[in-house]
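Novice: Structure here, sequence nowhere to be found:
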């Protein structure tokens, strides 16, 4: 049995590394403004960060911080990372491709494809699973989370989709189906099972066959139960409490089955930009289904069928998604005309609340 904890690094060591000089940007052209945004992320608590920006000037790649605590090793600009909920956009794309092929309908219910899987499954549709209006409890909220020591006991555990769904349906629904937006990873676990029932192949195989291979996303994979991130990558860390002190645990290696179809993908900034550009450019879905994808489930929300959007400070709307895979966080957004794209990935430290600093970096890339 593998040991449950990696070497512990104290918060003091982490802060010393985080305040070290930022690594120089790497890329085809310079962008001082974007580099300053990456440095600001490290100054505000990220351990390491990488980004790729594509615009009318070409491609720019930059990094800041350290790839591994206790070292001065630079973050690999083309490194891989766990992309968390950006996986959902891949899953949603496959589901909508099946809709386009007439093999599935957005108004099909869970009960039709997964009989008995959830209570009142005849009232919950594929559309509601995709846009987080199903009312199903999020199974992740039933699990221990860092910094509690209990969280780390599950590090190498293999979870099955049925186990994750069972944890969710043991809790009461958050709302009536279709009446409110409430983010739920449970819905995407169920969608992964639906894909398998429709096609006879796992959601991972369908993503590989329909998206990864055609788009030549050579740095993108669905690891299943493999704990490794192959190829160059920054290390990821999580906080834990021991004897009244906060430490950072190297959590780069872990069993990603706990994420399942809601968040297991490992990718790179280059591949994420390529995927979202292909999606928004109509290479993966016809216009009518892409329109469905960009329609919110509830008026006023900014999440459609596996795709999110944000209005930047300059008034330009950008489409994409973000992901939180515990020790890694990522964001990919692009303008609808694909003239500007950005992917940012970071490894958070003790301070994980970096949303405002990330928003400024996305604005820098989209608005220029």
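Specialist: Sure thing, it's come through. Note that the structure is a prediction, hence the values are computed from the model and not measured.

Novice: From now on I want contacts and neighbour counts done on CA atoms only, so please keep to that.
Specialist: Will do.

Novice: And the strands in this protein, which stretches?
Specialist: 8-10, 46-55, 58-65, 80-82, 237-242, 245-250, 266-268, 308-311, 317-324, 329-335, 341-348 (DSSP state E).

Novice: do you know which of the ones you listed lies nearest residue 133?
Specialist: Comparing the strands of the chain against residue 133 with C-alpha to C-alpha, the closest turns out to be strand 308-311 (14.2 Å).

Novice: what distance separates the closest one from the centre of its chain?
Specialist: 15 Å (C-alpha atoms, centre = their mean, to the nearest Å).

Novice: Number of residues surrounding residue 310?
Specialist: 20 (other C-alpha atoms under 10 Å).

Novice: cool, residue 348 as well?
Specialist: Residue 348: 25 surrounding residues under other C-alpha under 10 Å.

Novice: follow-up on the earlier one: now distance to residue 32 too, for the strands of the chain, in JSON lines please.
Specialist: Formatted as JSON lines, the strands of the chain follow (distance: least, C-alpha to C-alpha, whole Å):
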{"stretch": "strand 8-10", "distance to residue 32": "32"}
{"stretch": "strand 46-55", "distance to residue 32": "13"}
{"stretch": "strand 58-65", "distance to residue 32": "10"}
{"stretch": "strand 80-82", "distance to residue 32": "24"}
{"stretch": "strand 237-242", "distance to residue 32": "28"}
{"stretch": "strand 245-250", "distance to residue 32": "31"}
{"stretch": "strand 266-268", "distance to residue 32": "22"}
{"stretch": "strand 308-311", "distance to residue 32": "23"}
{"stretch": "strand 317-324", "distance to residue 32": "22"}
{"stretch": "strand 329-335", "distance to residue 32": "20"}
{"stretch": "strand 341-348", "distance to residue 32": "15"}
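
Novice: try it against this one:
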């Protein structure tokens, strides 16, 4: 039997078995939903309600199909105030926000305000220029498709980056805060000679774009991306006050007594995450806006045109991606902030985000014209991540199987 053709009723049992045993008396907020297809969504109510646990306080999902949209939520956005999670709830998007930076770069290139293929060296702060190798041959496109070989700031020392975050979690930290961990680190390879997912590349790209255009990244994102696409529930961290008004995020350290976050205690990461405003995880938004953004790129909704589309996900510029998550066991590639997964039945576009206290998923099934956005206020631990990813897989499998019949 092909597991990808299992009916959603069977996937429902699998997912509920996966999350069963996690819940420890947590009160579940009733699921709120707007229905477009009751054949699927009567099961979704059970899936979302079953997902809520000690490790997953709240979840919100938005699905857009050719037959209409669906929004549902369960659990809590804040456990202290018992504020329910709703379809309007926002959380930091983590790396799922990279597609916004990739799209911004492609739009600015299309408007001839910069070039994706010019060296970034002139726009790197002078104090950093001599301490990051290969800047003279490194391009913005390579930063955005992870082909520069630049060192990952999270890999420095024994969790040096998060330790520095925790030491001063009350104050804003921007791109230069993260780049200090990259200075004088040896690259993984020469630019253009490989692929290595690196948040540092997006952080440096944010600095380059700001210096080149002499405008804050937040202003550029609003002018060229958020407002033209009508993403009214997306806000830039460190720039929009509304980006601080997000659901609380929770990390529950069950396994490591010596870890930097408290052992066997639920830790609220909201202040830590919203005060770290980096270009590799630039925004907070709702599940609906996440779904809308990815679909807008692929269907070429204005201001996205054919040239912008090709720069972002066209075959010519895709990098073969290694060690990144796939959903359909297809060949996986990376464009500008978008993963492109080519499988037997077509193409799946996706990019999730995961950081302490938050996890997000955004998916677009091209042949089915289905966009999915999913957010939960937990993250960076298996008890949260595995059920959320399983739910995403369940939805992908359902829509793919229905279209294949």
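Specialist: Cool, got the structure. Nothing here was measured: the structure is a model prediction, and the numbers come from that model.

Novice: Out of the strands of the first structure, the one nearest residue 26 of the first structure is which?
Specialist: That would be strand 58-65 among the strands of the first structure, by C-alpha to C-alpha, at 4.9 Å.

Novice: Could you tell me where stretch 71-78 of the second structure falls in the first structure?
Specialist: Aligning stretch 71-78 of the second structure against the first structure (TM-score structural alignment) gives residues 61-68.

Novice: Contacts for the matching stretch, please.
Specialist: 17-18, 20-28, 35, 38-39, 42, 46-53, 72-77, 233-235 (C-alpha atoms under 8 Å, 6 or more residues apart in numbering).

Novice: how about 6 Å then?
Specialist: Stretch 61-68 of the first structure is contacted by residues 22-23, 25-27, 38-39, 42, 47-52, 72-75, 77, 234-235 when judged by C-alpha atoms under 6 Å, 6 or more residues apart in numbering.

Novice: again with stretch 370-379 of the second structure
Specialist: So stretch 370-379 of the second structure is in contact with 56, 58-65, 249-251, 287-288, 290-291, 354-364, going by C-alpha under 6 Å, 6+ apart.

Novice: still on that earlier bit, between the strands of the first structure, which one is closest to residue 171 of the first structure.
Specialist: strand 317-324 (23.1 Å).

Novice: In the second structure, what range does the closest one match?
Specialist: The aligned range for strand 317-324 of the first structure is 347-354, by TM-score structural alignment.

Novice: Can you check the distance spanned by that stretch, start to finish?
Specialist: Using C-alpha to C-alpha, to the nearest Å, the end-to-end distance of stretch 347-354 of the second structure comes out at 23 Å.

Novice: Kindly report the same for stretch 229-242 of the second structure.
Specialist: 18 Å.

Novice: and that stretch, which residues are buried?
Specialist: When burial is assessed from 16 or more other C-alpha atoms under 10 Å, stretch 229-242 of the second structure yields the following buried residues: 229, 231, 233, 234, 235, 236, 237, 238, 239, 240, 242.

Novice: Just flag the most distant two among those.
Specialist: 229 and 238, at 21.0 Å, using C-alpha to C-alpha across those.

Novice: what's the closest of the strands of the first structure to residue 294 of the first structure?
Specialist: Going by C-alpha to C-alpha, the one of the strands of the first structure nearest residue 294 of the first structure is strand 308-311, 7.5 Å.

Novice: The closest one vs the second structure - mean distance after superposition?
Specialist: Between strand 308-311 of the first structure and the aligned residues of the second structure, the post-superposition mean distance stands at 3.3 Å (mean C-alpha distance after the TM-score superposition for the first structure).

Novice: what's that strand packed up against?
Specialist: strand 317-324 (3 or more C-alpha pairs under 6 Å, 6 or more residues apart in numbering; DSSP states H and E).

Novice: which other helices and strands contact the strand it packs on?
Specialist: strand 308-311, strand 329-335.

Novice: Now do the longest one against strand 317-324, angle only.
Specialist: This means strand 329-335 of the first structure. Here the directions of strand 329-335 of the first structure and strand 317-324 differ by 170 degrees (axes from the mean of the first three to the mean of the last three C-alpha atoms, to 10 degrees).

Novice: what's the average per-residue distance for strand 329-335 of the first structure once overlaid on the second structure?
Specialist: Strand 329-335 of the first structure differs from its equivalent in the second structure by a mean of 1.3 Å after superposition (mean C-alpha distance after the TM-score superposition for the first structure).

Novice: quick one: the equivalent of residue 225 of the second structure over in the first structure from residue 205 of the first structure, how far?
Specialist: In the first structure, the residue matched to residue 225 of the second structure (TM-score structural alignment) is residue 211. Distance, residue 211 of the first structure to residue 205 of the first structure, using C-alpha to C-alpha: 10 Å.
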